[in-house]
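S.K.: okay, here's the prediction I keep looking at, along with the sequence it came from:
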Amino acid sequence: MPVTNPWLAGLAPKKRLDPERLEERILNLLSSQNMCVLATAGPEGPLATPVRYFHLDFTLIFTAAASSPKMRNLAADPRVSVGLFAPLVGQASSRGAQVFGRARVLSDNDPGFAHYWPAIRWQSDHVERSRSLDEPPSGPVVVVEAERIVYTEHWLRREGFAPRQFWTRSKG
């Protein structure tokens, strides 16, 4: 029987990518997707919520209604896990990341808000809802600076690299 991707057979390689190449692949994934699943924990237990994200380097950014369950959970415990992935066609196309960090909720008068706000592309939402582009939305911005990332890409096996790679933010 013909096999489409024979390099997927057998044990996965264990070789690690160099840090620069791994960062490039992670940034490519972050830039080519816009949806993720945010996992939080709160008084009523875990909550996994699909959210649209934006990013600046290895920092994920999203907006949310201040009264939402995810925002209540973040107030109780800022530790989060974020899962994001590219569309899956088959094992060879498997590509995604688990991002771990702490969420910070910033309002428009908080230091740092002005740095992250330009990454939010709110204009298309306003057009879709027939709202004026002269009135930007208000509300909090949630910022998750990645502390570590588990990156998975099975195509790496073709080049002899492990399909699961690990990134950790440098101290400094």
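M.R.: Right, received. Where do you want to start? Numbers count the residues shown, from 1 in each chain.
S.K.: from now on I want contacts and neighbour counts done on CA atoms only, so please keep to that.
M.R.: Fine.
S.K.: and the strands in this protein?
M.R.: With strands called from DSSP state E, the chain shows them at 35-42, 45-52, 54-56, 59-63, 79-85, 95-106, 141-153, 164-168.
S.K.: who are the neighbours of the fifth one, in terms of helices and strands?
M.R.: Put plainly, it is strand 79-85. strand 35-42, strand 95-106 (3 or more C-alpha pairs under 8 Å, 6 or more residues apart in numbering; DSSP states H and E).
S.K.: list the helices and strands the shortest one packs on?
M.R.: With contacts defined as 3+ C-alpha pairs under 8 Å, 6+ apart, the secondary structure elements packing on strand 35-42 are strand 45-52, helix 69-76, strand 79-85.
S.K.: comparison target, given below:
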Amino acid sequence: MPVTNPWLAGPAPTERLDRDRLSERILNLLSSQNMCVLATTGPAGPLATPVRYFHLDFTLMFTAAAGSPKLRNIAGDPRVSVGVFAPLVGQASSRGAQIFGEARVLLPGDDDFATYWPAVRWQSDHVERSRSLDDPPQGPLVVIPAGRIVYTEHWLRRDGYAPRQVWKPA
């Protein structure tokens, strides 16, 4: 029987990408997607929430409504996991990242707010909702610096690399 991707058969390679190549692949994924699933834990148990994100290098960020369940959970336990993935067509196209870190909730005037806020593209939301571009949102900004990233890309097998790679900050 013909096999579309014979390099997917058999045991997966174990070779590691060098840090620069792995970093480039992760940043490509983060730059080519804009939705993630944020996992938090709270008194009612786990919560997985689809969220539109932005990023600066290996720090993800998103806006949230004050008092939302995800913000309540982060206030109780800032440890989060974020899943970012590309559309799946088949095993060969499997590409995604699990990002682990501690979330920080920033408000205008907080340290670092001005560092991250310019990367948030709020203008399109305002236009869609017929809001003035002269009145930017003032709501919370959640910032998640990556403490560890587990990156999966099955296409790496084709070049003899393990499909699952682990990135940590330097």
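M.R.: Cool, the structure landed. Here the structure is a predicted model, which means the values were calculated and not measured.
S.K.: can you pull the TM-score for these?
M.R.: TM-score for the superposed pair, counting by TM-score structural alignment, normalised by the length of structure 2: 0.99. Supporting figures: 170 aligned residues with a C-alpha RMSD of 0.5 Å.
S.K.: between the strands of structure 1, which one is nearest to residue 11 of structure 1?
M.R.: With respect to residue 11 of structure 1, and counting by C-alpha to C-alpha, the nearest of the strands of structure 1 is strand 164-168 at 12.8 Å.
S.K.: tell me the spacing between residue 59 of structure 2 and residue 136 of structure 2.
M.R.: With the distance defined as C-alpha to C-alpha, to the nearest Å, residue 59 of structure 2 ends up 22 Å from residue 136 of structure 2.
S.K.: out of the helices and strands packed on strand 79-85 of structure 1, which gets nearest to residue 125 of structure 1?
M.R.: Closest approach to residue 125 of structure 1 among these (C-alpha to C-alpha): strand 35-42, 15.0 Å.
S.K.: what's the average distance of that closest one to structure 2?
M.R.: Once fitted to structure 2, strand 35-42 of structure 1 is off its aligned match by 0.4 Å on average (mean C-alpha distance after the TM-score superposition for structure 1).
S.K.: any idea which residue is closest to the centre of structure 2?
M.R.: Of all residues in structure 2, the one closest to the mean position by C-alpha atoms, centre = their mean is residue 84, 4.7 Å from it.
S.K.: adding distance to residue 16 of structure 1, write the strands of structure 1 out as a markdown table.
M.R.: As requested, those are arranged in a markdown table below (distance: least, C-alpha to C-alpha, whole Å):
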| stretch | distance to residue 16 of structure 1 |
| --- | --- |
| strand 35-42 | 25 |
| strand 45-52 | 30 |
| strand 54-56 | 25 |
| strand 59-63 | 23 |
| strand 79-85 | 20 |
| strand 95-106 | 16 |
| strand 141-153 | 11 |
| strand 164-168 | 7 |
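S.K.: and residue 25 of structure 1, which of the ones you listed is closest to it?
M.R.: strand 141-153 (8.7 Å).
S.K.: residue in structure 1 paired with the residue nearest to the centre of structure 2?
M.R.: With TM-score structural alignment defining the correspondence, residue 84 of structure 2 maps onto residue 84 in structure 1.
S.K.: before we move on, back to that, how about the helices and strands packed on strand 35-42 of structure 1, which one is nearest residue 120 of structure 1?
M.R.: Of all those, the one in closest proximity to residue 120 of structure 1, counting by C-alpha to C-alpha, is strand 45-52 (10.0 Å).
S.K.: quick one: buried residues of the closest one?
M.R.: Applying a neighbour-count criterion of 16 or more other C-alpha atoms under 10 Å, one finds 48, 51-52 buried in strand 45-52 of structure 1.
S.K.: now the angle from that strand to strand 35-42?
M.R.: 160 degrees (axes from the mean of the first three to the mean of the last three C-alpha atoms, to 10 degrees).
S.K.: for the nearest residue to residue 14 of structure 1 once chain neighbours are set aside, list the residues it contacts.
M.R.: On the basis of C-alpha to C-alpha, 6 or more residues apart in numbering, the spatially nearest residue to residue 14 of structure 1 that is not a chain neighbour turns out to be residue 162, at 4.5 Å. Listed by C-alpha atoms under 8 Å, 6 or more residues apart in numbering, the contact set of residue 162 of structure 1 reads 12-16, 154, 156.
S.K.: do that again at 6 Å, thanks
M.R.: Listed by C-alpha atoms under 6 Å, 6 or more residues apart in numbering, the contact set of residue 162 of structure 1 reads 13-15.
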